[in-house]
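> structure for the following, please:
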Amino acid sequence: MFIQPCSSALRIPALALALVAAAWSFTPASGQERRADMPVTPATRDSVALAAAETVEARYVFADKGAAAARAVRQGVRAGRYRRLETASALSDSLTADLRRGTGDKHLQVQFSATPRTAAPDAGLTAADSARDLENAQWRNFGFHAVERLDGNVGYVEMGRFDNPELAAGALATAMSFLAQTDALIIDLRNTGGGFAAMEALVTSYFIAEPRLLSTLHRRGGDTAHLWTPARVAGPRYLDKPVYVLVSGRTFSAPEALAYDLQALGRAVVVGEQTRGGANPGGWVMLGSHFAVGVPTARLESAITHGNWEGVGVRPDMPVAAAGAKKAAHRAALQRLVAENASAVRAPRWSEALAELRADDARSASATAPQ
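Here you go, the predicted structure:
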């Protein structure tokens, strides 16, 4: 079970605790690292496939779709489709494709670890698993890739993953303390592909003044859980200042939730490309010691919109190519600061930074123009 950062972060019935704890945790601890492949025997291929089918049929949030996906995999076993695959990566990719074909759910996936595991990624059920998960989180710097102050006193933070807040809360507090004196903030999620629901709730809490219900999770068996932002955060909150969230077609799962929630709360302008569209939360189930299947076990209902972004993604307020989203958000932040605070002491500095951005755009256009 994944640990939540504090008791006030979530208000949930006991039966639903594991559901919320695992929500959106579909990126394995090594999911963004280069994986060491390994050979698999024909017997292993079929046993992993049948175990995946059984797990999805029993746990997937929509029973009819789970049964259809399981049938597709079992048909593949009978046809000998997986026995021709010689590596773990080929088997994982083939099973993932078949499971998604039956459900349309991009969260459904099979992954592998060349190193044997006793528990699913980030579950930390043994000292060795916990130590491995901590090392992977430290290697990723707890998901924080960059924190900086851009021209015009605009803050910028880039996240690569939403790590377990029990581990990452300190890094988040440090980043937010560094950014506290900036006049606007850009959160870069263009290459952020997964993580913990509780981390999304913790990040959101820095941008609103009071605890807020973000979503209700409806489990297949009828249980529900409620995801709240924490009542307390370490360090200063970032209130009453412009916030921009950068997204792309690679943005997926918990990072999508952050963009969706801040957009729905009116606390951020979303900039970039439509996101990938994965809202159904769940967790990992081990299939032996080398393979695991990620299974969505609940349907998310936003407490703000009463919908979600499953299958459609988060639509940006400012649609631009992902490659140019950072500059577009920087420019928009400075324009807004100048427009809304024309008499402020810092207004000339914002204007100067904006002029420099425009000059840089002009130089870039001139350099790429046909001669």
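
> all contacts plus neighbour counts: C-alpha atoms, from now on.
Fine.

> residues of the longest helix seen in the chain that come out buried?
Counting by DSSP state H, the longest helix found in the chain is helix 347-368. Within helix 347-368, the residues that count as buried by 16 or more other CA atoms under 10 Å are 347, 349, 350, 351, 353, 354, 357.

> now swap in stretch 327-339 and tell me
In stretch 327-339, counting by 16+ other CA under 10 Å, buried: 328, 329, 330, 331, 332, 333, 334, 335, 337, 338.

> and which of the residues you listed is nearest to residue 284?
Residue 284 lies nearest to residue 329 out of the buried residues of stretch 327-339, by CA to CA, at 35.6 Å.

> and whichever strand or helix holds the closest one with helix 347-368, angle?
Taking DSSP states H and E as the definition, residue 329 sits inside helix 325-340. Here helix 325-340 points in a direction 140 degrees away from that of helix 347-368 (axes from the mean of the first three to the mean of the last three CA atoms, to 10 degrees).

> would you do the same for the sequence below? I want to compare the two.
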Amino acid sequence: MLVTRIQDLVRDHYVFPDVAAQICAALDGVRLPGDDDAVTADVLTTALQSINGDRHLRVRHYPDGVPPTDDDATVDAWFDELVRTQGPGITEVRRLDGNVGLIGVGPVVPLPEHVGPAAAAAFGLLCGVTRMVLDLRACVGGVPESVALIVSHLTGDEPVHLQDLVNRDGTTTAAWTTPSVAPRLPAGVPVDVLTSARTFSGGEELAYDLQALGRARIVGETTGGGAHPRDAFDLGPHLQLHVPIARSVNAVTGTNWEGIGVVPDLPCRAEDALEAALSTPAGVPGVDARFS
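Modelled structure (predicted):
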């Protein structure tokens, strides 16, 4: 039975075991529609998120078939196709009036082998700018290693500890910048990050890391509030369960943006964020010695 399988997976994998028990109880008695997978996904997601609102805990409907999860070659091929159709995580590179650089990031920040060359090219094209804007308003996810790579272009020649991913068993995986990336934005060049309510997951991590480090000012809307990395489990040809399996712990704040979102330093409507950023004094300069 579908609900029973979901309960077993949540019970075995959800990052907070005590909350997992409550979520499983919330699934008891859920009545599923007939053969409509899209409606089934919505009903199950509503029940899954009813306890603590974890937006990474959900059932996704994929009309064209679920993404691969097991075979490495198939997963790599899926990412290659994603990059071919959506781009390598960098959607826009512009030099605006006043020697301001703008880099659009999203809609998903893919694997480092994809985003690495694109990010290096973007920062290379904008060498010499006196101000930088990262536009994350359409960025809805990303790979933590790739987020760290982008942050590396904005920090200095010493590794910077960004965050730890803490699994339910207490083991951790640390994320650090990579000082060998090039080019790197000089420390004195201020950075503004544009956000929207749609900015989510990996996009939020990028904004949160830069804000926590004091390297950027956040301009726009409070983001979606999803900080728990997840794993995927197939439920059928078109349904996939996403279960958060760890929590993010920022190295500066000791916490994360789960359920809260990244709160902007300069709040405004998302559509007005670029104008608001450019019409006010430049964002926070990177004065921390780690960025020099």
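
> got a TM-score for the pair?
Scored against TM-score structural alignment, normalised by the length of structure 2, the superposed chains reach a TM-score of 0.90; 281 aligned residues with a CA RMSD of 1.9 Å.

> can you pull the contacts of the spatially most central residue of structure 2?
Centroid-nearest residue in structure 2: residue 202, 0.9 Å away (criterion: CA atoms, centre = their mean). The contact partners of residue 202 of structure 2, taken as CA atoms under 8 Å, 6 or more residues apart in numbering, are 108, 109, 139, 140, 141, 142, 143, 144, 147.

> in strands, which of those fall?
108, 109, 141, 142 (DSSP state E).

> neighbours of the residue mapped onto the second one from structure 1, how many?
Which is residue 109 of structure 2. By TM-score structural alignment, residue 109 of structure 2 lines up with residue 162 in structure 1. Per other CA atoms under 10 Å, the neighbour tally for residue 162 of structure 1 reads 27.

> only the buried subset of the contacts of residue 202 of structure 2, as a PyMOL command please.
Per 16+ other CA under 10 Å, the buried members of those correspond to this PyMOL selection:
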select buried, resi 108+109+139+140+141+142+143+144+147
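
> show me which of the contacts of residue 202 of structure 2 is closest to residue 190 of structure 2.
Using CA to CA, the shortest approach to residue 190 of structure 2 within the contacts of residue 202 of structure 2 belongs to residue 147, at 18.9 Å.

> doesn't residue 206 make contact with the closest one?
Yes: with contact defined as CA atoms under 8 Å, residue 147 of structure 2 and residue 206 form a contacting pair (5.8 Å).

> distance of the closest residue to the match of residue 109 of structure 2 other than its chain neighbours from residue 317 of structure 1?
Residue nearest to residue 162 of structure 1 in three dimensions, not counting chain neighbours: residue 195, with 4.3 Å by CA to CA, 6 or more residues apart in numbering. From residue 195 of structure 1 across to residue 317 of structure 1, the span is 24 Å (CA to CA, to the nearest Å).

> same question for residue 268 of structure 1.
For residue 268 of structure 1 relative to residue 317 of structure 1 (CA to CA), the value is 9 Å.

> the two: which is more packed in?
Ranked by neighbour count (other CA under 10 Å), residue 268 of structure 1 and residue 317 place residue 268 first, with 23 against 16.

> residue contacts, the more buried one?
242, 243, 244, 245, 259, 262.

> what does residue 53 of structure 1 align to in structure 2?
Using TM-score structural alignment, the equivalent of residue 53 of structure 1 in structure 2 is residue 7.

> all helices for the stretch 101-250 of structure 2, in order.
112-125, 144-152, 202-212 (DSSP state H, counting those that start in this stretch).

> between the ones you listed, which gets nearest to residue 241 of structure 2?
helix 202-212 (18.8 Å).

> and the angle for that closest one with helix 144-152?
Inter-element angle recorded for helix 202-212 of structure 2 and helix 144-152: 40 degrees (by the same axes, to 10 degrees).

> against structure 1, where does helix 202-212 of structure 2 fall?
Alignment of helix 202-212 of structure 2 against structure 1: residues 254-264, by TM-score structural alignment.

> how much space between residue 147 of structure 1 and residue 273 of structure 1?
When distance is defined by CA to CA, residue 147 of structure 1 is 22 Å away from residue 273 of structure 1.
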